[in-house]
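Peer 1: Sequence plus the predicted model coming up.
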Amino acid sequence: MRGTRLTILIVFTLTALSAIALVVFTPLFDEADKTTIPRAVATTPAAENSANADTAHKPTVSPLWDTMQPVAELFEMLTERAFDDQPADLLLLADRTRLSFDEVRGAVPEVTASEIDTLILKIRNSIETDSRPDVAFSAVEGYRRVIEISDASDVSKAISMLDYAGFRIHANLKCDPVRWNDISGAFDFASSQWLEVAPHIQDGELADKFSINLDALGTAIADFNQELAESAVAHELDLVDELESAAGKG
């Protein structure tokens, strides 16, 4: 009887933990393109916790991230070049992404591998139909999926998600008409990620610059000011590169 009660207690505990995990990370669904933006529930960062800050600045041994990083970088390149490169060049880059992913497929859960395969196929189809926004959206979602399954530190992932949000905002600003609803969702997601990252950036000047620019981006979005939003998101992506170095990711 004691063994039965212990089994029930363990099952109940695991079920409760699973429910908590589902609350922590919930998707924001955008009706415009039927893709999801992951929205993390924002928590107030404990800036005074110096132990956490010190840990974040020490590079973490990440064998899976080392394996997956080339794939993430190729998806990132596809996102950046989707609106400007020639179709033939984009097709070559899509093929490089597929080949790079094939090399590490065994390290990826089967469901995720299937999702990534589908996204690469969508990228190729969108290139062939010259649907540039769809190239960018599929590529940035591929980037997100690779980051999510990596074993990089939480801070490194949050910084990468700032990149993800910036790329998504940039792609939405290129659409005609501009997709402000999706932009607003991506901005909210970026804000939640910055709450996670900010306490771990010891360079106060850099942290201030990012915060000021994020505020400027939010104002431009609230005013539906495309020109200012494009300028602010371009600066956000540049600052993310600096954050990667400051947090020991880059």
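Peer 2: Cool, the structure landed.

Peer 1: Please count neighbours and contacts with C-alpha atoms only from this point.
Peer 2: OK.

Peer 1: Quick one: residues contacting the nearest residue to Ala72 once chain neighbours are set aside.
Peer 2: Nearest in space to Ala72, with sequence neighbours left out and distances taken as CA to CA, 6 or more residues apart in numbering, is Tyr143 at 5.1 Å. Listed by CA atoms under 8 Å, 6 or more residues apart in numbering, the contact partners of Tyr143 are 71-73, 75-76, 164.

Peer 1: Just the ones in strands from those, please.
Peer 2: Using DSSP state E, no member of the contacts of Tyr143 falls in strands.

Peer 1: which one of these sits closest to Leu93?
Peer 2: Nearest to Leu93 out of the contacts of Tyr143 is Phe75 (CA to CA; 8.8 Å).

Peer 1: what number of residues lie near that closest one?
Peer 2: Phe75: 26 surrounding residues under other CA atoms under 10 Å.

Peer 1: same thing with Asp30?
Peer 2: Count around Asp30 with other CA under 10 Å applied: 14.

Peer 1: Surely it is in contact with Pro38?
Peer 2: No - Asp30 is beyond contact range of Pro38, at 10.7 Å (criterion: CA atoms under 8 Å).

Peer 1: Buried members of the contacts of Tyr143 into ChimeraX, please.
Peer 2: Command for ChimeraX, covering only those of the contacts of Tyr143 found buried under the criterion 16 or more other CA atoms under 10 Å:
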select :71,72,75,76,164
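
Peer 1: then this one, side by side with the first:
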Amino acid sequence: MAVPAASSADAALLAAAEPFEKLTETAFSATPAELDLTIGEVRTAAAGVRSALSASAVGLLDERLAAIASARGADRRADLAIAAVEGYRVLVSAVSAAAKVPTAVNLLDYAGFRYDANLKAKPARWADMMQAMAFAREQWASIASRVTDSALRGQMDTSLTEMEGAAKRRDVPAAAAAAQRELALVDDLEKFFNAP
């Protein structure tokens, strides 16, 4: 059976988003050499999917790549993580509406990573964390009714509430723990939507 072009493009976009996710996750802990290696992977991945993107998405992606280079050059780890996760957002947002896993799931991943990167900034960027939470709430509202696993649905609701509460209280340990729970639950959502 031939794979439809849309699903092939979607798979390529999601694969290209992975190095951006890796860079976001490792921006604060990787050595400079490791960062440069991952940035090389990011550039290669971005180049490979340019033809699958709209002109406006290509422009946005180029802006994110420039921001990654600038942040790396100035050794601004938080800005590097944010630029990388914004590149991730461009790519996952370009996935078609026909994809098995709704784009909102990947955007919940984006929101969790952005929240976590802002938490790790010195000082923490609490206002931006609250913006990430507002965005996460919008994404969750768009798909929550499709999640028939009531335990998973409840856990995600609780996780988002915990993230919001921790950011409002400026509670670093609680925010870090809540972000990790949310990112793990996004993995569970992916499995839920991928189930046969």
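Peer 2: Good, I have the coordinates. Remember, it's a predicted structure, so these values are computed and weren't measured experimentally.

Peer 1: For the two chains, what TM-score is obtained?
Peer 2: Here the TM-score for the pair of chains, by TM-score structural alignment, normalised by the length of the second structure, is 0.89; 190 aligned residues with a CA RMSD of 1.9 Å.

Peer 1: sorry, back to before: and the residue nearest to Ala72 of the first structure, what's its match in the second structure?
Peer 2: Matched across to the second structure, Tyr143 of the first structure falls on Tyr88, judged by TM-score structural alignment.

Peer 1: mind listing what's buried in the host helix or strand of its match?
Peer 2: Element membership for Tyr88 of the second structure (DSSP states H and E) is helix 77-93. Going by neighbour count (16+ other CA under 10 Å), the buried part of helix 77-93 of the second structure is 77-93.

Peer 1: Please compute how far stretch 39-47 of the second structure lies from its chain's middle.
Peer 2: 16 Å (CA atoms, centre = their mean, to the nearest Å).

Peer 1: how big is the offset of it relative to the first structure?
Peer 2: Superposed on the first structure, stretch 39-47 of the second structure shows a mean distance of 1.4 Å to its aligned residues (mean CA distance after the TM-score superposition for the first structure).

Peer 1: Aligned to Gln180 of the second structure, what sits in the first structure?
Peer 2: So Gln180 of the second structure corresponds to Ala234, using TM-score structural alignment.

Peer 1: if we can go back for a sec, how much space separates the residue nearest to Ala72 of the first structure from Val24 of the first structure?
Peer 2: 21 Å (CA to CA, to the nearest Å).

Peer 1: against the first structure, where does stretch 59-67 of the second structure fall?
Peer 2: Stretch 59-67 of the second structure maps onto residues 114-122 of the first structure, going by TM-score structural alignment.

Peer 1: Please work out which residues outside the matching stretch touch it.
Peer 2: 94, 97-98, 134-135, 138-139, 141-142, 145.

Peer 1: The same query, at a cut-off of 6 Å, please.
Peer 2: 138, 142 (CA atoms under 6 Å, 6 or more residues apart in numbering).

Peer 1: Average separation of it from the aligned part of the second structure, please.
Peer 2: Once fitted to the second structure, stretch 114-122 of the first structure is off its aligned match by 2.2 Å on average (mean CA distance after the TM-score superposition for the first structure).

Peer 1: Give the buried residues for that stretch.
Peer 2: Quick answer for stretch 114-122 of the first structure (16+ other CA under 10 Å): 116-117, 119-122.

Peer 1: Around the aligned partner of Lys168 of the second structure in the first structure, how many other residues sit close by?
Peer 2: Residue pairing (TM-score structural alignment): Lys168 of the second structure is matched to Ala222 of the first structure. Neighbour count of Ala222 of the first structure, defined by other CA under 10 Å: 12.

Peer 1: Next SSE downstream of the longest helix along the first structure?
Peer 2: If you go by DSSP state H, the first structure has its longest helix at helix 2-24. The first helix or strand that comes after helix 2-24 of the first structure along the chain, using DSSP H and E, is strand 25-30.

Peer 1: so where is the helix or strand following that following strand in the second structure?
Peer 2: Using DSSP H and E, the helix or strand that follows strand 25-30 of the first structure in sequence is strand 35-40. Per TM-score structural alignment, strand 35-40 of the first structure has no counterpart in the second structure.

Peer 1: Buried residues in strand 35-40 of the first structure, which are they?
Peer 2: 36-40.

Peer 1: Surely Phe25 of the first structure touches Ala40?
Peer 2: Yes - assessed by CA atoms under 6 Å, Phe25 of the first structure is found in contact with Ala40 at 4.9 Å.

Peer 1: Contacts only, for Ile8 of the first structure.
Peer 2: Per CA under 6 Å, 6+ apart, neighbours of Ile8 of the first structure: none.

Peer 1: what about the helices in the second structure?
Peer 2: So, for the second structure - with DSSP H - the helices run 5-26, 32-49, 55-73, 77-93, 103-120, 126-143, 150-169, 172-194.

Peer 1: Among the ones you listed, pick out the one with the most neighbours on average.
Peer 2: Highest mean neighbour count of the helices of the second structure: helix 77-93, a mean of 26 (counted as mean count of other CA atoms under 10 Å).

Peer 1: how far is it from where the chain is centred?
Peer 2: Worked out by CA atoms, centre = their mean, helix 77-93 of the second structure lies 7 Å from the chain centre.

Peer 1: And for stretch 131-141 of the first structure?
Peer 2: 14 Å.

Peer 1: now stretch 158-173 of the first structure
Peer 2: 7 Å.

Peer 1: Other residues contacting that stretch?
Peer 2: 178-179, 183, 186, 190, 193, 233.

Peer 1: and which of those residues is nearest Leu239 of the first structure?
Peer 2: Of those, the one sitting nearest to Leu239 of the first structure (CA to CA) turns out to be Val233, at 9.7 Å.
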